[in-house]
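Peer 1: The amino acid sequence is not available; the structure is as follows:
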């Protein structure tokens, strides 16, 4: 599967790790090209965070997008795949699941405050087997405490399970500027417009119009992060005008596209 239509995505091997060397473990990676880790799971929590670049995380039921001020929280045993674009600076955290309770058992996007950002950067410079009783151990406790209190933000896109509706959604993920109506999609998929509308609402909680708009807005973030002009981004994601895109963006995220990365 591509990211917003990109096909040249390199398969990145999953790190061989049988057990965490410490309850909190970090990995730093500089990714020069677009990368993908295939669907997998592990017995610890993962925080996928990019200090530069935009991440996409897919689970069997949802897609998540995280620009630098956000990170994707992936609970233990959750099947997931991670996509990153070229020139991404990754800072991944792996956490013993016993550090967190039931409120942290679902995949979500969380806010990374300036303090948490600096804590993650500093923690990633430590030795793998750091002294848990010393300064490094105290730093890890502060970081874990900040992650426990992190605010969840709306950066996810639910996916249906019905094969016809899922095919529609997957195709739109690859070609978000596709302007076909739900009736036209129904003709291709062998289902009536009414049936597709009912399935999407039941399985995603969103109407087709709202689902497609959220897809386009979330997908557009990566291009904004690369410095693509707002006018071009609007066209790439199926908006008839720049003003329509900006208005939809502000309504969903509370800021304009130009201000999004300045927070």
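Peer 2: Ah, there it is. In this text the structure is predicted, and so the values were computed from the model without any measurement.

Peer 1: switch to C-alpha atoms for all contacts and neighbour counts from now on
Peer 2: OK.

Peer 1: Go ahead and flag the most central residue of this protein.
Peer 2: Geometric centre of the chain, nearest residue: residue 65, 2.5 Å, by CA atoms, centre = their mean.

Peer 1: What is the neighbour count of the nearest residue to residue 136 once chain neighbours are set aside?
Peer 2: Excluding the flanking residues, the one nearest residue 136 by CA to CA, 6 or more residues apart in numbering is residue 130, at 6.2 Å. Counted with other CA atoms under 10 Å, residues neighbouring residue 130 total 17.

Peer 1: try this one side by side with the last:
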């Protein structure tokens, strides 16, 4: 959430912005140190955000996304966004003109990277391609964009709010995802009523309390899957009494099991090294 980023950030980074791209597809690369906040900004082109390893946290219009290395975050033209990384990352942005961006989703989302897409991106990165101007690179970029727009995106958003009743609840749910207290219990903790909180969740976050909590668990799970701990232990840390319930939830939202997600991420890391 926004307050957390401000507290944990040591460094600030603002990309150099221009009014237009030199080519229809343009790539740039940065090494970003741990605990760096990329300050809020927007531009007239769309952008694919990629990292080689670790996890990238991004906020788009006050909605939080957590992206591991085998996914890309898409932000449409003119959509304000900012990012935060807890560890050192090698970051790549593939910038796409507004005209070509029309084929992509109209809202920010996460898109899983297939082996083919990963191979194309790796080739561009290894050659440090910036301006996509040669016929070979144009063909690669067209294949990349054509395949990306055909993949079902994953909308793993954690909307945030400064609402005085909801903000402390959201912070606590992120810090202790194993807490399965009901909304009525939370209402007593913040000296409110269950009905009032339910209305606030729908008004401020456009989703129910249970939906937001499940998304928070999913975001935390994606981070924990980077660590060398068992699926059952992750389920326990997230408040599930059985690993099967956690696996069912994860597969419902991502289309893969936690173990498949972990293997995909390990494969991506091996390919990058």
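Peer 2: Alright, I've got the coordinates. None of the values given here were measured: they were computed from a predicted structure.

Peer 1: Would you agree the residue nearest to the centre of structure 1 falls within a strand?
Peer 2: Yes - counting by DSSP: H, G, I helix; E, B strand; the rest coil, residue 65 of structure 1 is part of a strand.

Peer 1: if I pick it, what's in contact with it?
Peer 2: Applying CA atoms under 8 Å, 6 or more residues apart in numbering, we find residue 65 of structure 1 in contact with 54-57, 72, 109, 155-156, 218-219.

Peer 1: Turn the residues you listed into CSV, including neighbour count, distance to residue 83 of structure 1 and secondary structure.
Peer 2: Converted to CSV, those look like this (neighbours: other CA atoms under 10 Å; distance: CA to CA, whole Å; DSSP: H, G, I helix; E, B strand; the rest coil):
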residue, neighbour count, distance to residue 83 of structure 1, secondary structure
54, 29, 9, coil
55, 24, 6, strand
56, 23, 5, strand
57, 26, 6, strand
72, 27, 12, strand
109, 26, 15, strand
155, 22, 15, coil
156, 21, 14, strand
218, 23, 14, helix
219, 22, 12, helix
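
Peer 1: Of those, just say which sits nearest to residue 123 of structure 1.
Peer 2: residue 72 (17.9 Å; CA to CA).

Peer 1: Against residue 248 of structure 1, how distant is that closest one?
Peer 2: 23 Å (CA to CA, to the nearest Å).

Peer 1: for the helix or strand encompassing residue 198 of structure 1, packing partners?
Peer 2: For residue 198 of structure 1, the host element (DSSP states H and E) is helix 193-204. Taking 3 or more CA pairs under 8 Å, 6 or more residues apart in numbering; DSSP states H and E as contact, the helices and strands that helix 193-204 of structure 1 lies on are helix 163-174, helix 182-189, helix 208-225.

Peer 1: List of residues touching stretch 134-153 of structure 2?
Peer 2: 25, 103-105, 109-112, 117, 120, 132.

Peer 1: which residues in structure 2 form strands?
Peer 2: 11-13, 25-32, 36-41, 46-51, 55-60, 63-68, 71-75, 81-85, 89-96, 109-112, 158-159 (DSSP state E).

Peer 1: Quick one: those as JSON lines, columns for distance to residue 186 of structure 2 too.
Peer 2: Formatted as JSON lines, the strands of structure 2 follow (distance: least, CA to CA, whole Å):
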{"stretch": "strand 11-13", "distance to residue 186 of structure 2": "35"}
{"stretch": "strand 25-32", "distance to residue 186 of structure 2": "38"}
{"stretch": "strand 36-41", "distance to residue 186 of structure 2": "31"}
{"stretch": "strand 46-51", "distance to residue 186 of structure 2": "36"}
{"stretch": "strand 55-60", "distance to residue 186 of structure 2": "26"}
{"stretch": "strand 63-68", "distance to residue 186 of structure 2": "22"}
{"stretch": "strand 71-75", "distance to residue 186 of structure 2": "33"}
{"stretch": "strand 81-85", "distance to residue 186 of structure 2": "29"}
{"stretch": "strand 89-96", "distance to residue 186 of structure 2": "37"}
{"stretch": "strand 109-112", "distance to residue 186 of structure 2": "30"}
{"stretch": "strand 158-159", "distance to residue 186 of structure 2": "18"}
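
Peer 1: Buried residues in stretch 7-21 of structure 2, which are they?
Peer 2: Neighbour counts over stretch 7-21 of structure 2 (16 or more other CA atoms under 10 Å) mark 9, 21 as buried.

Peer 1: what sits against the residue nearest to residue 36 of structure 1 when sequence neighbours are not counted?
Peer 2: Once flanking residues are discounted, residue 36 of structure 1 sits nearest to residue 83: 4.5 Å by CA to CA, 6+ apart. Counting by CA under 8 Å, 6+ apart, residue 83 of structure 1 makes contact with 3, 34-37, 55-57.

Peer 1: of these, which stay in contact in structure 2?
Peer 2: Retained contacts for the contacts of residue 83 of structure 1 in structure 2, judged by both residues aligned by TM-score structural alignment, their matches' CA atoms under 8 Å, are 34-37, 55-57.

Peer 1: No more questions from me, cheers.
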